[in-house]
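Visitor: Okay, structure incoming, though there's no sequence with it:
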């Protein structure tokens, strides 16, 4: 169970909602702000291509490793203190890496920022469960859109910021301001924190949680959509350029993928009310994803905008899966446990996506095998989404525990 804060007023609830959205907006800026100035960073720090590859792989690794270790932190510190700590870590990592001259220290500072983002990923669903149990799809769609918008804004604005402020260091470091702004409402809410109950019988140890079929369906669902998404971010533009599309057009098409996802995410509450506890949404996400990748496979240069739109629509599986973490649990403790398992282990598996696409391309000299595998991931989304869509709660799948 939880020790909730006193019920806030309507205005207070939406202040919490705004704080959650601001938190989410900060969780991808440490990633989105680097790729667009990576060339300048490599030149300035004498960073090798191998180290640059490590840097681009760090997000998914950190999201997995630090995500798994979040449950104990939240139980001891509380969700509000954890949110404040997330923003402090993100700001600290962003600022310090913009100041250093060592490649190794730059990577370590990036780990600090990404560790904060990893914890933030995991606490978002239980925050929504604790404060908005009656508005889970709505608030989840809001923070899902904020995640996407934060990443897109960081990618779009870092270069202009760098040009205006005098270099990549200033352009990258400036994003710490957003974290400081987002920190203010969480500092105001520290006195009204939400904790996991100290009673042992209310805790959900990972060894128990991982026995649930629902948990593994959530893990594989999240892993499949994340693997496809990270492969898409890493390789979609190159696949199109290899098909004869210009670099500029390929980059614009990748932006289309992200842009389509934001209005779709905001429409999820209405779509979830319309479909109820049916698997129609994950089936739809899987279908448009498979068709999008099939189009890239057989006719990449014919109507690439259509494939970009379809892949963007398929990306709705991300926010849907995050929303289902809170909808398939009865308590905040259950939501936190399912969030840790889903995102921690899901991101760990998802790391194979971008790596596997590159490895298969190198081994075969073609994009055919990687694209066939990405189409296969869409089938995983459909199958696992069918299980997750059933109205079964995590706590009910675990059976009686000691002390119940």
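Guide: Received it, and whenever you're ready, just let me know what you need. All values derive from a computational prediction rather than experimental measurement.
Visitor: all contacts plus neighbour counts: C-alpha atoms, from now on.
Guide: Noted.
Visitor: Show me what stretch 246-255 is in contact with.
Guide: 152, 233, 236-238, 240-241, 304-305, 308 (C-alpha atoms under 8 Å, 6 or more residues apart in numbering).
Visitor: What residues sit buried inside it?
Guide: 250-251, 253-255 (16 or more other C-alpha atoms under 10 Å).
Visitor: and what of stretch 235-244?
Guide: Quick answer for stretch 235-244 (16+ other C-alpha under 10 Å): 235-241.
Visitor: Show me which pair in these is furthest apart.
Guide: 235 and 241 (10.0 Å; C-alpha to C-alpha).
Visitor: any residues in contact with both of those two?
Guide: Between them, residue 235 and residue 241 share no contacting residue, judged by C-alpha under 8 Å, 6+ apart.
Visitor: Tell me which residue is most central in the chain.
Guide: Nearest residue to the geometric centre of the chain (C-alpha atoms, centre = their mean): residue 121, 6.2 Å.
Visitor: Can you tell me how far that residue is from residue 83?
Guide: Separation of residue 121 from residue 83 (C-alpha to C-alpha, to the nearest Å) stands at 10 Å.
Visitor: Serialize the buried residues of stretch 235-244 to TSV and add fields for distance to residue 226 and secondary structure.
Guide: Listed next are these as TSV, based on distance: C-alpha to C-alpha, whole Å; DSSP: H, G, I helix; E, B strand; the rest coil:
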residue	distance to residue 226	secondary structure
235	14	helix
236	14	helix
237	17	helix
238	19	helix
239	19	helix
240	21	helix
241	23	helix
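Visitor: adding another structure so you can compare the two:
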């Protein structure tokens, strides 16, 4: 007879993977199809940057509004609303033909992703408390895999249909599948409200702000690469399909980084060695793009992907490990993602502005390299022995606010 606990754990893990797969196609499907989109709609580079920046800014703002949203949205309701918003935005992209409609779809999709993504670290912390680092790695790997598949398959789907819109809109299908899976497989016991998993209450804590800025800056490279790597590849004499394949290859190494490094270092209570290694690899990749892009672009992109994947997973795990209780840890993670993604969302817009102002991506890659170097230094602040003292005061304020 099957063990119901094991079946429950397997169902929870399947849910985590299906939900995560839907959190990046709205971003990564844009870059490989940017040229036909620009020719068809008249998008400029800065407008195109908004297609990445708007959803990422939504990913930041919505978690910060959860103390108000929780008054009328349950966890179940918020998850359904988020997944349906992603599906509706993708379906709209099947028929749109203007720059403003593209940005409108990006806004709707971004709001949907923000609702789902804001709750995911809390869900993983609650469902897999004893295997947090490994399961956070699986979540991160699934999230990045969804983005890579969209970048890789989008141009093929577009070519087969003869319309770039199809390469953007087909990602409504996995969103609808996730809606069905959530309705059928979600745990029915111990229902949660956003009051237990929402963000807020951390605005007065310096460590929470440091974690949020750290998360935002080390992930700014991801949004910039997704937005501009295909365009950079075209400038180097490549094709749109080749740009999508580069993003897909970067994603493969992101998945390896998100899974491999946390698994390799799972017995270490200190996340700093893994973060130093991941940031160092990422720095080498950006320096390579800056100094010798035509000689070994695939190698530089692979290094950047490996570092980005490990950084995303380890930085979220670092955040969750600052607190012992799942509700408080989920609340802190929502705040960190909220502020962090606002920071992350500004980075591709800034790198796009630098590209337009200077006529090349050299200044953009220089900015990202300097940012990674700064985060290498900041990582020293996150010693496990300082977690409790850094968070003690804010935990009591969260618990008081939750009771009230």
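Guide: Thanks, I have the structure now. Bear in mind that the values here come from a model prediction, so they are computed numbers and not experimental data.
Visitor: TM-score of the superposition?
Guide: The TM-score (TM-score structural alignment, normalised by the length of structure 1) is 0.84; 392 aligned residues with a C-alpha RMSD of 3.2 Å.
Visitor: re the thing from before, which one of the buried residues of stretch 246-255 of structure 1 is nearest residue 40 of structure 1?
Guide: residue 251 (18.5 Å).
Visitor: What strand or helix carries that closest one?
Guide: With elements taken from DSSP states H and E, the one containing residue 251 of structure 1 is helix 247-266.
Visitor: any idea which helix or strand comes after that helix?
Guide: Next along from helix 247-266 of structure 1, by DSSP H and E: helix 268-275.
Visitor: between that next one and helix 247-266, how many degrees?
Guide: Here helix 268-275 of structure 1 runs at an angle of 60 degrees relative to helix 247-266 (axes from the mean of the first three to the mean of the last three C-alpha atoms, to 10 degrees).
Visitor: Show me where the stretch 201-350 of structure 1 has its strands.
Guide: With DSSP state E, counting those that start in this stretch, there are no strands along the stretch 201-350 of structure 1.
Visitor: Let me know how buried the aligned residue in structure 1 for residue 371 of structure 2 is, in neighbour terms.
Guide: Here residue 371 of structure 2 is matched to residue 377 in structure 1, going by TM-score structural alignment. Close neighbours of residue 377 of structure 1, defined as other C-alpha atoms under 10 Å, add up to 23.
Visitor: Please look at residue 377 of structure 1 and residue 222 and confirm they touch.
Guide: No. With contacts counted by C-alpha atoms under 8 Å, residue 377 of structure 1 stays clear of residue 222, the gap being 10.7 Å.
Visitor: count of residues packed around the residue mapped onto residue 111 of structure 2 from structure 1?
Guide: Matched across to structure 1, residue 111 of structure 2 falls on residue 115, judged by TM-score structural alignment. Applying other C-alpha under 10 Å, we find 27 residues neighbouring residue 115 of structure 1.
Visitor: What of residue 392 of structure 2?
Guide: Around residue 392 of structure 2 there are 13 residues (other C-alpha under 10 Å).
Visitor: That one and residue 323 of structure 2: what is the separation?
Guide: 9 Å.
Visitor: Please settle this for me: is the match of residue 111 of structure 2 part of a helix?
Guide: Yes. When DSSP: H, G, I helix; E, B strand; the rest coil is applied, residue 115 of structure 1 is found to be in a helix.
Visitor: State the distance from it to residue 341 of structure 1.
Guide: Residue 115 of structure 1 sits 16 Å away from residue 341 of structure 1, going by C-alpha to C-alpha.
Visitor: got the residue ranges for the helices in the stretch 51-200 of structure 2?
Guide: 66-69, 75-93, 99-127, 132-161, 164-169, 172-185, 194-197 (DSSP state H, counting those that start in this stretch).
Visitor: CSV please, covering these and showing distance to residue 401 of structure 2.
Guide: Output for the helices of the stretch 51-200 of structure 2, formatted as CSV (distance: least, C-alpha to C-alpha, whole Å):
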stretch, distance to residue 401 of structure 2
helix 66-69, 10
helix 75-93, 18
helix 99-127, 18
helix 132-161, 26
helix 164-169, 41
helix 172-185, 29
helix 194-197, 9
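Visitor: winner for burial among those helices?
Guide: Neighbour counts (mean count of other C-alpha atoms under 10 Å) averaged over each of the helices of the stretch 51-200 of structure 2 peak at helix 164-169, with a mean of 25.
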